[in-house]
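Visitor: Sequence first, predicted coordinates after that:
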Amino acid sequence: MTKPRETPAVPSRHPCDELLPATRRALSHRLATAQSQGRAPTMTAAVARGGELVWAGARTGVEEDRPDEDVQYRIGSITKTFTAVLVMRLRDEGVLDLSDPLERHLPDTGVGQVTLAQLLSHTGGLAAETPGPWWERSPATLRPELSDVLGDQPRKHPAGHRHHYSNPGYTLLGSLVEAVRGAPWHEVLRREVLTPLGLHRTGPQPKDPYARGWAVHPWADALLPEPAQDLGLMAAAGQLWSTTADLARFAGFLLRGDERVLSPASVREMRVPYAPAAAGNWSGTYGLGVSLTRQHGRTLFGHSGSLPGYLAALSACEEEDLAAVVLANCTSGPAVETVAADLIRTVADAEPRFPEPWRPLPEVDPALLELAGPWYWGTQVIGVRVRAGGALELGPLSGTGRRSAFRPEDDGTWTGLEGYYAGERLEAVRRPDGTVSHLDLGSFVFTRAPYDPQAPVPGGVDPRGWRGLTQA
């Protein structure tokens, strides 16, 4: 074997001056350290901001392998996020509801009462793996039917009670997509997601150039080739090959949506925590097809993946509009999830995101402007701000408290979008002369003065009004 030698980070083929030289060097150094300490034959990474690739690099210890952002690696369970997008599309079309039991759309599985949302969030209680030989390293012909994937005891926990990661659960979702669409999972994925998003280097089979998969001996600097099995029915759980450039583009879609595939509201819904956090682990949970973690004061979402010979991680941060992808061709070693999070932190700390410039509204509705300013819920002062499109924001003026943005509805009310008030109805109640008496938010009455006697405060207001201690 040729003696491995290090090579410098491969420069991005998408030059961008947005990142400072010191930041680019810090990213390259983090990648180099991860490849060296993790003993990965090759490792490639990319960072995107605002949907654009701003840095890409690679390290290799194998003379003949010089990866860049166009070289394919197996991405393992990042495939699950793609499958989740297909299910969300069916929901948005009205074909199904996430609360539907699986049986309604894919009968005779034996686990049909588990809901689609539970399968997406790994809360259906299904087994983590298939029965029989390790499915990632054995032929798919050993599992020709769903019954071979699920086995005789597919349930390990009551549905909805805990997060228990399940590869067979995503096989069921892939089979659901095939049953509803009447086409193979990978064809539906290509037509409905990959092609519209321009992910031309992502697919179920490798296409040159691609990285070979290796096992690295734990106690010697030696390599062993890993088999690249076709996963058959398990494809929807981990079959895809992709590149750092394609995955960075996919991460941009997960951040902001694309009406050709999924709306911004739907991709945002995927990022909402759905699974209960495990005892003692309040920093991480799972949404609908994406994992969620809290690191270094920032919320990250994405997914990791592994198959024999490959490791992968995709991580994104909404507040910084940043995404990072890390791929390696070894079975174990480098902590690619940590590396991806570190790449995001490096850019975010060194070059914080510029806020959008403040711009005045083109037009202001006087009826909306009448709602702006301080209101009182009991004695707590609350601020209401008018935003574009007739939206409102409500929150405490100081300290902690409930806050939410509100979406305007056609009937003149607003619907809460987050936190305690998510889904709750806000109404401006007017007097006979048209002036605003109070705000009604899910039975809470907000008044212009604390306990305004002119408003219908629940329980009434003492007619003697406010007083000093000696007047009580």
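Guide: Yep, it's here. Numbers count the residues shown, from 1 in each chain.

Visitor: C-alpha only now, for contacts and for neighbours.
Guide: OK.

Visitor: Check which helices and strands the longest helix anywhere in the chain sits against.
Guide: When the chain is parsed with DSSP state H, its longest helix is helix 21-38. Counting contacts by 3 or more Cα pairs under 8 Å, 6 or more residues apart in numbering; DSSP states H and E, helix 21-38 packs against strand 42-49, strand 52-60, helix 336-350.

Visitor: ranking these by burial, who's on top?
Guide: The highest average neighbour count among those, using mean count of other Cα atoms under 10 Å, belongs to strand 42-49 at a mean of 28.

Visitor: So which residues make contact with it?
Guide: 31, 35, 53-62, 65-69, 244-245, 248-249, 252, 321-329, 343-344 (Cα atoms under 8 Å, 6 or more residues apart in numbering).

Visitor: take a look at this one as well, against the first:
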Amino acid sequence: MPQTRRALLRRLAIAQAEGRAPSMMGAVVRGGQVVWTGARSAVDGEVPHGDVQYRIGSLTKNFVAVLVLRLRDEGLLRLDDPIGTHLKDAPVPEATIAQLLSHSAGLAAESRGPWWERTAGELRPEPADLFGERSQLHPAGRRHHYSNPGYAVLGALVERLRDGTPWGEVLRREVLEPLGMARTMLRPEMPHAGGWAVHPWADVMLPEPAHDTGLMGPAGQLWSTTEDLCRWAAFLLRGDERVLSAASLAEMRTPAVPPEGDGWDAGYGLGTQLVRRNGRRLAGHTGSMPGFLAVLWVDPEEDTAALALANCTSGIPIGTVAADLLQIVAHHEPRIPEPWRPLPGAVDEDLLALTGPWYWGANPFALRLTGSRGLELVTLSGVGRTSRFRAEADGTWTGLDGYYAGETLRVERAPDGTVTHLDLGTFVFTRGPYEPAGPVPGGVDPEGWRGI
């Protein structure tokens, strides 16, 4: 709608003008498609377009995390493996891969020596050169402490398990090419924006250097375009079996460390920042390098994503800008629900017979049948633990979320095959509230229900 497009452009224009960015771009993806792009000011005298590269900084970490999850899904590692299992020269060999992904390994925030973002990478030829005497500032697994060199270690892990292939080449071959992201790369190619620092007290600018950061590249080296990042956003929302499944992407969006801020304002998953903005739970990453700011947020509930890019070192609350773009879309054009459709194919009558009311003690719940023989436990009282369940080959179901995530749901039967109860992580669900004949742990008072 025209009013939505105007509101989006206005938000981008305010950010560019108030933040005094030489140029700025934004985009919104919905339903896997680009629905809006906007640009302000100029690159080389022209309004920037979707194929102009900007440096995206720590958005790079999101890409590296996908490479690590691919290795996990192939069975080449486990997330709870100590990094020393795979990298003998790791600075904290007992820290797990999951802790490195979630910045909870306790590693220092920055590498030793000069400011790495403005230092040529060849000055650190070996991984050991990245860490000083105090590489670990906190006990592993105790708290979130953002660590750029931690992602350098993960890049080395990818190279080790891909037979020495540089991580950037692995990324191009396994992720960028399948997704059609030909303009995302380690070094810029024209057309690209130049990076600038803007003087705080005068409307003048200073060019920023754009070094190849070498071993620190997995922390923030990548350059990309609005068009490519829109493809990345669609992938993060939907998944792509050639690259990473939707289930593994959802795992990356799950908080892996205690959230930061009051009221769960911010947290971190696996290579993924998590924030609450305007009442919505967003996932993605912000990024900054000298001369550049970037952000990409996805809102899975609304099936939307927004990104913003600018070629200035500071001055713009870049994360807020993209969150506001999402809020504008949700306000002006709320998501229309998908149409209801019946499940395809024949229905398993035995499975259908499991649906309907069940009771945990006296609390009423119901089981619903979903696609692919899945089940959903919902509360009928308004209180109680709910979850979705994935069907397994052995006839059980595995919880996908909430309290029962990872727990096993079993259908228990009598010798004649009739269903007696459900066992959900040892909790017993019966067809009636505290049925006298049911296998309720501790038994049921033989006098039954009574009044005062």
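Guide: Arrived safely, thanks for sending. This one's a predicted model, so the numbers in the text were calculated from it and none came from an experiment.

Visitor: what TM-score comes out when they're superposed?
Guide: Here the TM-score for the pair of chains, by TM-score structural alignment, normalised by the length of the second structure, is 0.97; 450 aligned residues with a Cα RMSD of 1.2 Å.

Visitor: closest one to residue 234 of the first structure among the helices and strands packed on helix 21-38 of the first structure?
Guide: helix 336-350 (23.0 Å; Cα to Cα).

Visitor: so where is that closest one in the second structure?
Guide: Alignment note (TM-score structural alignment): helix 336-350 of the first structure is matched to residues 318-332 of the second structure.

Visitor: What's the average distance for the matching stretch when superposed on the first structure?
Guide: Compared with the first structure after fitting, stretch 318-332 of the second structure deviates on average by 0.8 Å (mean Cα distance after the TM-score superposition for the first structure).

Visitor: just to revisit the earlier point, the helices and strands packed on helix 21-38 of the first structure: which one's closest to residue 214 of the first structure?
Guide: Among those, the nearest to residue 214 of the first structure by Cα to Cα is strand 42-49 (9.8 Å).

Visitor: by how many degrees do the closest one and strand 52-60 diverge?
Guide: Taking axes from the mean of the first three to the mean of the last three Cα atoms, to 10 degrees, strand 42-49 of the first structure and strand 52-60 form an angle of 170 degrees between their directions.

Visitor: okay, strand 42-49 of the first structure sits on what stretch of the second structure?
Guide: Under TM-score structural alignment, the match for strand 42-49 of the first structure is residues 23-30.

Visitor: so residue 117 of the first structure touches residue 98, yeah?
Guide: Yes - counting by Cα atoms under 8 Å, residue 98 is a contact partner of residue 117 of the first structure at 4.9 Å.

Visitor: Neighbour count for the two, which is higher?
Guide: residue 117 (25 against 18; other Cα atoms under 10 Å).

Visitor: Map residue 295 of the first structure across to the second structure for me.
Guide: Using TM-score structural alignment, residue 295 of the first structure sits opposite residue 277 in the second structure.

Visitor: give me every residue that touches the closest residue to its match other than its chain neighbours.
Guide: Leaving aside its chain neighbours, residue 277 of the second structure sits nearest to residue 323 (6.5 Å; criterion: Cα to Cα, 6 or more residues apart in numbering). In this structure, residue 323 of the second structure makes contact with 277, 278, 297, 306, judged by Cα under 8 Å, 6+ apart.

Visitor: how about a cut-off of 10 Å?
Guide: Residues near residue 323 of the second structure by Cα atoms under 10 Å, 6 or more residues apart in numbering: 275-278, 280, 282, 295-299, 305-308.

Visitor: now residue 27 of the first structure
Guide: Here residue 27 of the first structure is in contact with 9, 21, 33, 45-47, 55-57, 339, 342-347 (criterion: Cα under 10 Å, 6+ apart).

Visitor: mind redoing it with 7 Å?
Guide: 343, 346 (Cα atoms under 7 Å, 6 or more residues apart in numbering).

Visitor: what's the distance between the aligned residue in the second structure for it and residue 247 of the second structure?
Guide: Matched by TM-score structural alignment, residue 27 of the first structure corresponds to residue 8 in the second structure. Distance of residue 8 of the second structure to residue 247 of the second structure, computed by Cα to Cα, to the nearest Å: 31 Å.

Visitor: returning to what we had before: so how much does the match of strand 42-49 of the first structure differ from the first structure once superposed?
Guide: Here stretch 23-30 of the second structure, set against the first structure after superposition, deviates by a mean of 0.5 Å using mean Cα distance after the TM-score superposition for the first structure.

Visitor: Which of the contacts of residue 323 of the second structure has the largest number of neighbours?
Guide: residue 305 (32 neighbours).

Visitor: which SSE is it in?
Guide: For residue 305 of the second structure, the host element (DSSP states H and E) is strand 304-310.

Visitor: tell me the angle that strand makes with helix 2-19.
Guide: Going by the same axes, to 10 degrees, strand 304-310 of the second structure makes 30 degrees with helix 2-19.

Visitor: Now find how far off-centre strand 304-310 of the second structure is within its chain.
Guide: 15 Å (Cα atoms, centre = their mean, to the nearest Å).

Visitor: Just the strands from the stretch 301-450 of the first structure, written as ranges.
Guide: 310-317, 322-328, 373-377, 380-386, 392-396, 404-408, 414-416, 425-430, 436-441, 444-446 (DSSP state E, counting those that start in this stretch).
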